[in-house]
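Participant: Okay, structure incoming, though there's no sequence with it:
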């Protein structure tokens, strides 16, 4: 368990207070507020998985029914020792049991619909005791307002029936009195009221003796007395007797029901514990949803990478996000630079994110972040001066640091703020270096801030240490709060003074006092900052170009494969068609030859010319052709016809080849196996097939291809990713794509699961699958469109 002082120093209690606001009932809020980070790796993994399942349920269902729950553990405890519960307490017990039944049915519905995988919630559901019988027994005797019903027992029904009859008789008698001839004069008001559980009437003080009976009360002025007339005294006595019997019967019913609660007391304890646990899990999830938090991956190696991390207690719009990575090759980071630059905020961001993750809370970082589970976390932050102990700022820091040095180990995260401050600068810097060497040498993960210039060179001669600073904009005279790892900070005092109007001669004189080494160090830092900014810009441009090139390469490869596949299919289809046509022509030719032989055998030399012409015509018709069309007027040839040109015979609708030129107006054309002499006016030049392919290919390449074959969602938040996916699928469908790829990365799987849940519901998605080994594997979903 972590030191409570560290939790307070890092303001972990404030985060819990914000998360507790998301709880449904007081017991859940109380449990959330006393939550502590866990140091067991397996437990932390389970806590984060529970929260992630809660986030998944909230995404697909919006909310979880948790109404009507009360912490009935005190009721069950009192029933255990033989106490009698009130009707209200019994009603709360039944309501809580009903809430557990509704929750159990809700989880079963989510599982049956296969919307998300929630094995831990299923375990909680399975561990909920089923005490529906007790719920039914209580509901049969007590209504939702906590009143015992007449149907609770036959004796109670009989007593209440008699009581209503008797009360009716009393009211009849009193109504006859207040409607009497002198009632308006003698009564303060013509109403029937109650005093001391007895029916009375308000009588003016001077007429009190007129009605006789018992005076039960009087007004504050003394002008009105409340009298129970003699005529109803006996009837009121009877009512009181019946009410006493009613109370006895109600007490009997409550005792019997309390005995039932006693039987199920243990189950009720477990039931409430489980519901409180669910309330806490859902509150964590709701907090994460409201503050744009994600579930990080966790490890035991001390490595952390927080992508665009924000301080949890700062407003989302104001917090500056920083990517912080260390714990692998770099185990110690020293942040230098002036005050008010955001160094302390950076330290608290790392410390708070660690504590939150180890308590099962999602953290304010982008998806894909990773954080370590530490056995202990130590922090020395802020001015902890103690007046009672008469300790100075420096002494107070030293007390904490001494305690840290006694208890830390290699499995610790240590945070130092303004290490060595509060004393002589030279001695303070020396102490800071010595303390850093001590903790860094054991392998602990360390983040420290300091404004001592001596520590700017600390990382250059120590392995595993990196300098860092918080960026300062000299033009605006304000910090940007961006963390720059690898670049030590500088004071910027001369630049700020110059911007504020201090004379150049004063600044130059001041520079002369700082010494040559100091000036060279500042120049080196300035050069590093400039180089870093340029390197970041170059890296971003290179990365964007690389992504674009890879995408284009993949699109071209897919298009080439698609074209080759289409060409192969067309060739196969053409071969099949040609084979069929040739076969039909062969059969027809054989039939014609058979007919000619028959003619020769039967008619001999007497075969007439028109019969031969008819047979020849049938042979011509046996050649492959399309349905003949009436020849339109021939268009002018694009160039003079030549032997070997392919032409279209307009009268037959068939293609042929020019064999020989008979005259200026006639050509010999070969159509299949036939040679014919045809007029040039009935021929049309046909471009070679090679030229057509080139034109078609050019047309294909020129088609609008601005919609890419893949969508990259890595690093996107869930809501933005769904919105981009929806638009991309619309564009792909308009472009007649049959298959596209969505890149979501592997990460924690939350984004992948959300995308695939959305695809299940999309009306135009035919099917989807994970990418093959060459397509990106589990980091890519390949979508087939209708």
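Facilitator: In hand now; what should we look at? Just so you know, these numbers come straight off a predicted model, no measurement behind them.

Participant: Could you use CA atoms for every contact and neighbour count after this?
Facilitator: Noted.

Participant: so the residue nearest to residue 130 when sequence neighbours are not counted is in which element?
Facilitator: Of all residues not flanking residue 130 in the chain, residue 101 sits nearest, at 7.7 Å (CA to CA, 6 or more residues apart in numbering). Counting by DSSP states H and E, the element that carries residue 101 is helix 87-112.

Participant: packing partners for that helix?
Facilitator: helix 119-127, helix 132-141, helix 230-263, helix 265-290 (3 or more CA pairs under 8 Å, 6 or more residues apart in numbering; DSSP states H and E).

Participant: Compare those and give me the one nearest residue 76.
Facilitator: helix 265-290 (5.1 Å; CA to CA).

Participant: Helix 230-263 and that closest one, what's the angle between them?
Facilitator: Here the directions of helix 265-290 and helix 230-263 differ by 80 degrees (axes from the mean of the first three to the mean of the last three CA atoms, to 10 degrees).

Participant: I figured residue 708 hits residue 555, correct?
Facilitator: Yes: at 7.4 Å, residue 708 counts as touching residue 555 under the criterion of CA atoms under 8 Å.

Participant: among the helices and strands packed on helix 87-112, which is the most enclosed?
Facilitator: The highest mean neighbour count among those, using mean count of other CA atoms under 10 Å, belongs to helix 265-290: a mean of 22.

Participant: Check what contacts the helix or strand following it and list those residues.
Facilitator: Next in sequence after helix 265-290, counting helices and strands by DSSP H and E, comes strand 297-299. Contact with strand 297-299 is made by 41, 45, 368, 369, 370, 371, 372, 373, 747, 748, as judged by CA atoms under 8 Å, 6 or more residues apart in numbering.

Participant: measure the nearest residue to residue 711 once chain neighbours are set aside to residue 761 for me?
Facilitator: Of all residues not flanking residue 711 in the chain, residue 742 sits nearest, at 4.8 Å (CA to CA, 6+ apart). Residue 742 sits 16 Å away from residue 761, taking CA to CA, to the nearest Å as the criterion.

Participant: what's the answer for residue 239, then?
Facilitator: Distance, residue 239 to residue 761, by CA to CA: 67 Å.

Participant: Give me the contact list for the helix or strand containing residue 59.
Facilitator: According to DSSP H and E, residue 59 maps onto helix 41-61. Contact with helix 41-61 is made by 38, 63-64, 115-118, 120-121, 281-282, 284-286, 289, 295, 298-300, 357-362, 373, as judged by CA under 8 Å, 6+ apart.

Participant: got the buried residues for the helix or strand where residue 753 lies?
Facilitator: In this structure, residue 753 sits in helix 750-761 according to DSSP H and E. Buried residues in helix 750-761, counted by 16 or more other CA atoms under 10 Å: 750, 751, 752, 753, 754, 755, 756, 759.

Participant: this is the comparison structure:
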């Protein structure tokens, strides 16, 4: 990748922005050294790494890089026998902590199958925790880089001795400065330290009163900092204890350094892995900051950016554009007025290409696609050099000559204001010739120009398309919208009219233009109007589609609520029926007891009116619902016809007809009613009819819409090969059955079956689109397939 192309397109600014999102100097170092790759596989790998890191941040919100610093120099010094400082040991423990935390963090995500993160998991497994070494360092060094008292028994004893001696020195000195004589002999009643020994400030004239050693004096010489003779011996003991403490600290650090040296290679390996992970998350954080998305990568020279934005401009200021290149055409010629956004569009294409090849997500909507080129050449801006005595035209031509020497079918070539800086007629002819040369080599080309002669360039050559940046005559300003397929036109007459130029002057100017120019401008105006109408109609159709989706969701919600209310009412009705039955049984038992009592008392001579009264009570005890004729008819229908998949039934509670799909449980069925599929109790179904079985002919027959195919295929528990075979057969059956949409249940599991099904669906001739199920449809364990 040419360094000049990177510089002209300002790729270094992308790297600068990237470094701001690094968690450590290691990630920052990776960002500063980032370069695009020419290899498609490497580009896809880099994109996958960024995508995984972005996925992790989306789910967890952060990544644990606390404690990560660059300790490579310290490790190398330890390997050759050097003694590390306490701060270096502390930093080493911090890196070990960061590695242990990161390994646990990523492996938990992978093992819980929350995310599919193969590259992150692979890197995490390379990290060696070295917990014992981390623990040993932490037992000796605190977070501030100081050696702890309990690092060794000797050190604890020495520091206890130091504290005791310091206390004795302070007590003696405090008794001296509190005495009545001290007020006139001392410059100030304080204890201070000079040459690492405790002293007091004594006036010059009272020097002999305290004896001892003079360690310093004030700038005026009026005050001497004296170590009184009374504490010299204690100070000496204190200094000896400090020397021993220093020797013990050096011994501890030497021991820690030796332990670090033994594991230095493993720690260095951990540092490299953590640097890679830090860089992955740096790219992910940058993608989030610029609202970028992952592009699909190809090596066919095909670029498709949806709502693309210049990455170095604020998303609130820049206008998003759809840019397609490398499919039916490999060259775009953008014409239009100055300051209209032509150069921004040119840089957007080039910079996004470099970003995608570097593993960075691009500031465009989901579904965008980017190509991998061997080289990106750019001739943008005025690079004239006073020292070289080159004019604007000459400096451009020097660059273009260099591009023409190297450009091939694997190159992306960007020309800004091609042919500018010289005679317009010659410049236009030269621009056409240069475009033909680069186009003939198979390069992917984007060029901007203000020459009207190039407006017809795209119409005369296959594989070339015109484009322009839109200009709003009403506001007299560019809209920065890119119009592919529409060449730019002059707006001079419209602008002049808006600014108040007389109409007769404008008419006279038009008469001086040749007929050919007028025809071209008229054609361009017509194209612009047609494009606006098409965009308005597309937006209206999209709004209708969204409204229909919202209505569909609302209907589904209402049906679910209705079903819930219906089920609740059924439960209440059953409870009330049970209560009525209990009451009826109790009443019947009471009547029977009464009759027996009468029979016993009257010895069989029961009067007629008493029997009639008892019979009436029995009839009244019978619950009303038991007399319901529809239920009896329904039970009779069930007795006559046992329900089977494919039967046409009536859902009694809805009053709607439907088709039985399959039995889902104990006396429950899945029923297809129009486009809706729901679960209904068998007691709520009434048999209507059964389709006649299709008699197979001797030769193979094609299954049509009469052949019943389930709306879902359950692959759970299937072996991979059998599952793939079943999916292929099922898709063919579903297409013949005329289904617009089906569901394939593969479960979540290890993800192997899901991935295999996704790959098959991606390349299947009958599949229009796929998506994972919503929360109520089974989530990522189900794939919803739209059929052609």
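Facilitator: Sure thing, it's come through. Keep in mind that what you see is a predicted model, and the values were worked out from it rather than measured.

Participant: Quick check: residue 478 of the second structure is in a helix.
Facilitator: No: under DSSP: H, G, I helix; E, B strand; the rest coil, residue 478 of the second structure sits outside any helix and is assigned strand.

Participant: which residue lines up with it in the first structure?
Facilitator: Aligning on TM-score structural alignment places residue 478 of the second structure opposite residue 479 in the first structure.

Participant: Residue 109 of the second structure too?
Facilitator: In the first structure, residue 109 of the second structure lands on residue 110 (TM-score structural alignment).

Participant: how about the nearest residue to that match, chain neighbours excluded?
Facilitator: residue 116 (7.3 Å).

Participant: So the one you found: helix, strand or coil?
Facilitator: Relying on three-state DSSP, one would call residue 116 of the first structure coil.

Participant: wait, what's in contact with it?
Facilitator: 56, 57, 60, 110, 753, 757.

Participant: same thing with residue 203 of the first structure?
Facilitator: Residue 203 of the first structure is in contact with 186, 187, 188, 189, 224, 225, 226, 227, counting by CA under 8 Å, 6+ apart.

Participant: again, only using 6 Å
Facilitator: 187, 188, 224, 225 (CA atoms under 6 Å, 6 or more residues apart in numbering).

Participant: gap between it and residue 431 of the first structure?
Facilitator: Separation of residue 203 of the first structure from residue 431 of the first structure (CA to CA): 92 Å.

Participant: before we move on, what about residue 618 of the first structure?
Facilitator: As judged by CA to CA, residue 618 of the first structure and residue 431 of the first structure stand 113 Å apart.

Participant: cool, residue 616 of the first structure as well?
Facilitator: For residue 616 of the first structure, the distance to residue 431 of the first structure (CA to CA) stands at 115 Å.

Participant: do residue 382 of the first structure as well
Facilitator: The value you get for residue 382 of the first structure to residue 431 of the first structure, if CA to CA is used, is 18 Å.

Participant: Pull up the aligned stretch in the second structure for stretch 135-144 of the first structure.
Facilitator: Taking TM-score structural alignment, stretch 135-144 of the first structure hits residues 134-143 over in the second structure.

Participant: what's next to that stretch, contact-wise?
Facilitator: Applying CA under 6 Å, 6+ apart, the contact partners of stretch 134-143 of the second structure are 93, 147, 148, 151.

Participant: Looking at those residues, which one is closest to residue 468 of the second structure?
Facilitator: Distances from residue 468 of the second structure to the contacts of stretch 134-143 of the second structure, taken by CA to CA, are shortest for residue 93, at 59.1 Å.

Participant: ranges for the strands of the stretch 301-450 of the second structure?
Facilitator: 303-308, 321-325, 331-335, 369-371, 375-379, 411-415, 444-449 (DSSP state E, counting those that start in this stretch).

Participant: Among the ones you listed, show me which one is buried the most.
Facilitator: Across these, averaging neighbours per residue (mean count of other CA under 10 Å) puts strand 331-335 on top, at a mean of 27.

Participant: compared with the first structure, how much does it deviate?
Facilitator: With mean CA distance after the TM-score superposition for the first structure, strand 331-335 of the second structure departs from the first structure by a mean of 0.5 Å once superposed.

Participant: between that strand and strand 444-449, how many degrees?
Facilitator: Going by the same axes, to 10 degrees, strand 331-335 of the second structure is angled at 10 degrees with respect to strand 444-449.

Participant: Do a quick rundown of the strands in the stretch 601-750 of the first structure.
Facilitator: Using DSSP E, counting those that start in this stretch, strands in the stretch 601-750 of the first structure cover 646-649, 654-661, 666-671, 674-679, 683-685, 710-712, 739-743.

Participant: okay if I get these as TSV plus distance to residue 129 of the first structure and mean neighbour count?
Facilitator: TSV is the format used below for the strands of the stretch 601-750 of the first structure (distance: least, CA to CA, whole Å; neighbours: other CA atoms under 10 Å):
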stretch	distance to residue 129 of the first structure	mean neighbour count
strand 646-649	87	21
strand 654-661	85	19
strand 666-671	89	20
strand 674-679	93	15
strand 683-685	89	23
strand 710-712	46	19
strand 739-743	43	20
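
Participant: Export the ones you listed as TSV, with columns for distance to residue 533 of the first structure.
Facilitator: Putting the strands of the stretch 601-750 of the first structure into TSV (distance: least, CA to CA, whole Å) gives the following:
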stretch	distance to residue 533 of the first structure
strand 646-649	66
strand 654-661	69
strand 666-671	74
strand 674-679	79
strand 683-685	66
strand 710-712	26
strand 739-743	29
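
Participant: Please identify which of the helices and strands packed on helix 87-112 of the first structure is closest to residue 537 of the first structure.
Facilitator: So among those, helix 265-290 is nearest, using CA to CA, at 32.2 Å.

Participant: Show me what the closest one is packed against.
Facilitator: Counting contacts by 3 or more CA pairs under 6 Å, 6 or more residues apart in numbering; DSSP states H and E, helix 265-290 of the first structure is packed against helix 26-33, helix 41-61.

Participant: again, only using 10 Å
Facilitator: Judged by 3 or more CA pairs under 10 Å, 6 or more residues apart in numbering; DSSP states H and E, helix 265-290 of the first structure is in contact with helix 12-20, helix 26-33, helix 41-61, helix 73-80, helix 87-112, helix 119-127, helix 230-263.
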